[in-house]
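Chemist: What follows is a predicted structure for the sequence shown.
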Amino acid sequence: MESTTYQADALPASPLLRLPFEIRLMIYEYLLLPSTTPTTGNGTSVANLIPDFHTYLSDDTNNDACTLSVRTMDPWLGSQGPKTWRRRSTYHIRTGPFLTTTTPTTYRVLLSPYTSHLRYTVPSLLSLNQQIHAEASKILYSTYTFAFHTSIEAAVPFLSDLTPRSRASIRHISITKKALPYSKEFDRAEWASLCEYLATPSSPSDDDSSETVPPISLRTLNLNVISGKPDHGWDAITPITPSDFDTMLRMKNEWLGGNGDFGGVDLEWVEQVMAIKGLQEVNVKAMVERCASPVSEKQAFWIAFSKSVDEGGFGEWVRGRMIR
């Protein structure tokens, strides 16, 4: 823990640090944990009401007291935003009617009626000094689930902007895989980049080159998967079983050398997720949307895969490989 500046009487300079550590924890929790009752005051920014850019409607936004939703900001809104937004890492996203151009933007954190007080308590508390930041940030970042939904491109910039100790305190993350038939190459690249970042075992500390601080030490991963259900339903569809997934993955790795899709089956993104170690809980949820009847191998696989996600077979397979 960082050293504290001492006065002549050998007591910490900050009155807060003169309190017993247990009392300080109670204060941190009071200021940083979700409110027990939602507020309807002006603590929630109007900017949080603006629709997200190129994302699905998320059911994890503002309805879970312990969730903080991180979203990519509309690039045209960013230039009009406050100066605090401009200090965050920027990245380029696809824009235009055919997503053929790129525009720089950044992320924003959505505050719910249960977390609107964080707009004031986080900057006023964590900026007091290094020791208070180290103690309070652990409470903040280990408590909340950081939900990126389909804003996968925002995850690495958000995590990279945190201090090493804050980043290492994060325990819960929620991400959403876009519908498989409609994933573009840039979607796959962003997904691979995030999984590689989360799977990286360690990185040097910013404040002590001799100390190694893990960039993140996850305990819970919430994996939402956009799933397709035709108008005629799934009754005639045979879901894919965990043993089927094992067979498909083995055939891909043995027959195709681990590269490419096997008969329209895209499992590379799952292998990238499975590289994340140390998890104690993996929750897989289907976010079902209407889709057209299958006219290709890829579409047919997605529909069968979607039924497996919804009925739990895919989640059972993923947990069996990720949690030992």
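Modeler: Nice, I can see it.

Chemist: From here on, just use CA atoms for contacts and neighbour counts.
Modeler: Noted.

Chemist: Could I get the full set of helices for the stretch 101-250 of the chain?
Modeler: Counting by DSSP state H, counting those that start in this stretch, the stretch 101-250 of the chain has helices at residues 118-126, 130-143, 155-161, 164-169, 185-199, 242-255.

Chemist: just those helices: most buried one?
Modeler: helix 164-169 (a mean of 21; mean count of other CA atoms under 10 Å).

Chemist: just how off-centre is that one within its chain?
Modeler: Put simply, helix 164-169 sits 15 Å off its chain's centre (CA atoms, centre = their mean, to the nearest Å).

Chemist: Stretch 268-278 now?
Modeler: 14 Å.

Chemist: what does stretch 261-281 give?
Modeler: Worked out by CA atoms, centre = their mean, stretch 261-281 lies 16 Å from the chain centre.

Chemist: just to revisit the earlier point, let's have the helices of the stretch 101-250 of the chain in TSV, adding distance to N222.
Modeler: Conversion of those to TSV gives the following (distance: least, CA to CA, whole Å):
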stretch	distance to N222
helix 118-126	23
helix 130-143	15
helix 155-161	14
helix 164-169	17
helix 185-199	13
helix 242-255	19
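
Chemist: adding another structure so you can compare the two:
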Amino acid sequence: MLEEEVSPFLLLSAEIRLQIYAYLLDDGGNQWLAIRNHPDSRYKDEAIQKRSTRYHVMERNSIFNRRGYETTYHLASSHAHFHTAIMSTCRLVYHETAHILYGTHNFDFGHDIEAVVPFLQDRTPYTRSLAAGISIYKRAPLPCLDCTREKYEWAFLCRYLAETRTLKRLRLIVEGGRPGKPWEGVQTLTESDFRLLSLIRHDRLEWVTELSQVKGVTELDVVSDMRYLPVPKSPETALYAAVSASVETGLKNFLWSEMGTVT
């Protein structure tokens, strides 16, 4: 019986194979890969991979004119050039390239949080376990608008991450508002304040409670993206200003105390 022929590629040393992989899976020297929703016009014009899950998103351009459409996610990093056909050659190559593609990168979803769950669900169990670092942007609710769908998307995302328990690294960017001068009421919130508001499930901080259910995180970075906010005239706006002022202190400490705990 003839011996099974071994591909010459597999006879190369691991170091040379890694150099070839680096050429075929060129990330442009960036550890972060941007994953975004396809814009409506691009989705209609481009051929979308059949294996990519489709989902519905709602535009957020105006509080008066919001339009929904079906789309899917795509790689939005212009610096990255990936030739992934090599991954289907054999099991060994698949595992080696999967580690490079997913295990050495973090995935930045920006404010397109609808894309996170479909992206992770479309991965195999092996690559899903490797894609352990993500970045998401938590937008402030639009004024005078019922953001029920956005609340649902956030709750769905947090529930999925809590159930799969594969998330290890999280960068959370929180949109906040900073008044030009002090206002009446509490100016900042401590870790204990966030814990109390989470325990009573305050409706304005429901998103914090939902995120805190995700456990096993080993790296957590929480930063604020501050916008102008008029001096608060209502208790709701005053709380929003206090939360915004505490994103990188009280909120970060609370989330780390909850999410960094393996249960």
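Modeler: Arrived safely, thanks for sending. These numbers come from a predicted model, not from an experiment.

Chemist: Got a TM-score for the pair?
Modeler: With the length set by TM-score structural alignment, normalised by the length of structure 2, the two chains reach a TM-score of 0.85; 257 aligned residues with a CA RMSD of 2.7 Å.

Chemist: quick one: which of the helices of the stretch 101-250 of structure 1 is nearest I27 of structure 1?
Modeler: Nearest to I27 of structure 1, of all the helices of the stretch 101-250 of structure 1, is helix 130-143, at 9.2 Å by CA to CA.

Chemist: distance from that closest one to structure 2 after superposition?
Modeler: Mean deviation of helix 130-143 of structure 1 relative to structure 2 after superposition (mean CA distance after the TM-score superposition for structure 1): 1.7 Å.

Chemist: Contacts for that helix next, please.
Modeler: Contact partners of helix 130-143 of structure 1, identified using CA atoms under 8 Å, 6 or more residues apart in numbering, comprise 1-4, 17, 25, 28-29, 32-33, 66, 125-127, 165-167, 169-172.

Chemist: Assess the claim that Y69 of structure 2 and V57 are in contact.
Modeler: Yes: at 5.7 Å, Y69 of structure 2 counts as touching V57 under the criterion of CA atoms under 8 Å.

Chemist: Neighbour count for the two, which is higher?
Modeler: Counting neighbours by other CA atoms under 10 Å for Y69 of structure 2 and for V57 shows that V57 has the greater number, 23 against 12.

Chemist: Please say which position in structure 1 the more buried one maps to.
Modeler: Taking TM-score structural alignment for the superposition, V57 of structure 2 sits opposite I93 in structure 1.

Chemist: list the contacts for that match?
Modeler: T102, T103, P104, T105, E153.

Chemist: hmm, try it at 10 Å
Modeler: Counting by CA atoms under 10 Å, 6 or more residues apart in numbering, I93 of structure 1 touches 53-54, 72, 74-75, 99-106, 153-154, 186.

Chemist: for stretch 72-83 of structure 2, how far is the first residue from the last?
Modeler: Stretch 72-83 of structure 2 has an end-to-end distance of 20 Å (CA to CA, to the nearest Å).

Chemist: Hmm, Y240 of structure 2 is touching W183, no?
Modeler: No: when contacts are counted by CA atoms under 10 Å, Y240 of structure 2 is not listed as touching W183 (11.7 Å).

Chemist: Would you mind listing the residues touching both of those two?
Modeler: Common neighbours of Y240 of structure 2 and W183 (CA under 10 Å, 6+ apart) are P232.

Chemist: Pull out the buried members of the contacts of helix 130-143 of structure 1.
Modeler: Buried members of these, scored by 16 or more other CA atoms under 10 Å, are 28, 32-33, 66, 125-126, 165-167, 169-172.

Chemist: what's the most distant pair in those?
Modeler: Maximum distance among these (CA to CA): 22.4 Å, for L125 and H172.

Chemist: Please, where are all the strands along the stretch 1-150 of structure 2?
Modeler: 25-26, 32-37, 55-58, 68-71, 73-75, 81-82, 106-108, 133-138 (DSSP state E, counting those that start in this stretch).

Chemist: could I get the ones you listed as a markdown table with distance to R165 of structure 2?
Modeler: Shown next, in a markdown table, are the strands of the stretch 1-150 of structure 2 (distance: least, CA to CA, whole Å):
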| stretch | distance to R165 of structure 2 |
| --- | --- |
| strand 25-26 | 27 |
| strand 32-37 | 20 |
| strand 55-58 | 23 |
| strand 68-71 | 26 |
| strand 73-75 | 22 |
| strand 81-82 | 28 |
| strand 106-108 | 16 |
| strand 133-138 | 12 |
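
Chemist: Select, out of those, the one closest to E258 of structure 2.
Modeler: Nearest of the strands of the stretch 1-150 of structure 2 (CA to CA): strand 133-138, 17.7 Å.

Chemist: quick one: the closest one aligns where in structure 1?
Modeler: Going by TM-score structural alignment, strand 133-138 of structure 2 sits over residues 172-177 in structure 1.

Chemist: got it, and stretch 95-110 of structure 2?
Modeler: Under TM-score structural alignment, the match for stretch 95-110 of structure 2 is residues 134-149.

Chemist: Can you give the distance of the matching stretch from its chain's centre?
Modeler: That offset, for stretch 134-149 of structure 1, works out to 12 Å (CA atoms, centre = their mean).

Chemist: Repeat that for stretch 44-51 of structure 2.
Modeler: Using CA atoms, centre = their mean, the offset of stretch 44-51 of structure 2 from its chain centre is 22 Å.
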